[in-house]
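> below are the sequence and a predicted model for it; my questions follow.
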Amino acid sequence: MKKLLLSSAIAGLVSLGLGQAQARDFADIYTECGLGAMIAPNNAAVAAVTNVTWDLGTTAISSNVSSPDTCRGGQAKTAAFIFKSYEQLEADIAKGQGSYLAQLVELTGADDEAQFIAQLRKAFADLASGNDYAEMNRFDKAQALYEMVQKASA
């Protein structure tokens, strides 16, 4: 209940128009960026509530600042795919092949498929071998994988 009240309060403040950040309204940042946009790319209300509830919108704001091109657009498809098929992607990345990994490569439009997969496998192995990986929830894992995909496809 506290989270819902906090979410409502912050969402209310955001909707009052707290200003702009890099020519994008905060309301747009909360609906088009971060974890919320990954989970609910077609539902602005769910995206905003998710961003506010999850981390008070920190990832939404930081993704707007660090990589504004990932907010909305084609990246939302990639993010949604990663979230929905995380377990299958995890297995395919570990093997270095598979239908889910192939679809991920296609979604990103990576120029050099072999290089993309190699970079992704290395980054994923580093993450999975870390002590905190077992403690991460699905959202954190999906977000980490999404960030790896963005770096590998850049």
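Received it, and whenever you're ready, just let me know what you need. Numbers count the residues shown, from 1 in each chain.

> switch to C-alpha atoms for all contacts and neighbour counts from now on
OK.

> what's stretch 106-119 in contact with?
Outside stretch 106-119, the residues that touch it by CA atoms under 8 Å, 6 or more residues apart in numbering are 77-78, 93, 96, 105, 149, 152-153.

> export these to CSV and tack on secondary structure, neighbour count and distance to Ala40?
Converted to CSV, the contacts of stretch 106-119 look like this (DSSP: H, G, I helix; E, B strand; the rest coil; neighbours: other CA atoms under 10 Å; distance: CA to CA, whole Å):
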residue, secondary structure, neighbour count, distance to Ala40
Lys77, helix, 16, 10
Thr78, helix, 22, 12
Ile93, helix, 21, 24
Gly96, coil, 16, 28
Val105, helix, 20, 22
Val149, helix, 24, 19
Ala152, helix, 19, 24
Ser153, helix, 19, 23
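
> those into TSV, with extra columns for distance to Asp111?
Output for the contacts of stretch 106-119, formatted as TSV (distance: CA to CA, whole Å):
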residue	distance to Asp111
Lys77	18
Thr78	16
Ile93	18
Gly96	17
Val105	9
Val149	13
Ala152	10
Ser153	8
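
> this is the comparison structure:
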Amino acid sequence: MKKIIASIAVALTFSFAASAQEVKVNPWQDCGIGAMIFPDNGVAAAISNVIWDLGTTAVTSASASEDSCNSTRVQTAQFINETYNNLEDELVRGEGVHITAMLNLMSCDAASHAETSATIRSEFADQLLGSADQTTVKAERLFNIAETATANCSAS
């Protein structure tokens, strides 16, 4: 029992540390059996993975098979991380194909794009424009802004 509790604590520590540093796949939250059972609850996924086999399957699946971690949320985070500079330029301009792709990845209906994009653009200007943070930190913050803004989008 102590091993399970210690493993859960380690998994949650890595989960929070990963989200504080950069947008990347967190094997305990985004992979393995836990992510399949709890796709929208990272903490429950991490706990499930640790209880199942101390997180071994989740960590192995993250390193051996990227497809096992390809949730839409992970794909969107990777897209934002990889195209952050393009997204930044387009947010300053107010439009662009990368913004559209990001909104589509987040299941935002095309009819909601203009309003949602304006919300993201406003928050981006308030929180990120001119920031000296590393690109990965800014990408994570943009992901969080976009995730909040798209919460009320109509699903396509």
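Now that the structure is in, tell me what you want to look at. Quantities reported herein were computed from a predicted structural model and do not represent experimental measurements.

> where do the helices sit along structure 2?
For structure 2, applying DSSP state H gives helices covering 2-21, 27-30, 32-37, 42-53, 56-64, 72-82, 84-93, 97-105, 113-127, 135-149.

> show me what Phe86 of structure 1 aligns to in structure 2.
For residue 86 of structure 1 the amino acid is Tyr, not Phe. By TM-score structural alignment, Tyr86 of structure 1 lines up with Tyr84 in structure 2.

> let me see the contact set for that match.
Per CA under 8 Å, 6+ apart, neighbours of Tyr84 of structure 2: 135, 139.

> again, 7 Å this time
Ala139 (CA atoms under 7 Å, 6 or more residues apart in numbering).

> re earlier: point out the most buried one among the helices of structure 2.
helix 27-30 (a mean of 30; mean count of other CA atoms under 10 Å).

> from the contact counts, what lies against that helix?
Secondary-structure packing of helix 27-30 of structure 2 (3 or more CA pairs under 7 Å, 6 or more residues apart in numbering; DSSP states H and E): helix 42-53, helix 56-64.

> what about 10 Å?
helix 2-21, helix 32-37, helix 42-53, helix 56-64 (3 or more CA pairs under 10 Å, 6 or more residues apart in numbering; DSSP states H and E).

> how far is the shortest one from where the chain is centred?
Looking back up the chat, that one is helix 32-37 of structure 2. 16 Å (CA atoms, centre = their mean, to the nearest Å).

> which residue lines up with Gly96 of structure 2 in structure 1?
Per TM-score structural alignment, Gly96 of structure 2 is aligned with Gly98.

> show me the contacts for the closest residue in space to that match that isn't next to it in sequence.
Distances taken as CA to CA, 6 or more residues apart in numbering place Asp92 nearest to Gly98 of structure 1, at 5.1 Å, with adjacent residues excluded. Residues near Asp92 of structure 1 by CA atoms under 10 Å, 6 or more residues apart in numbering: 86, 98-102, 121.
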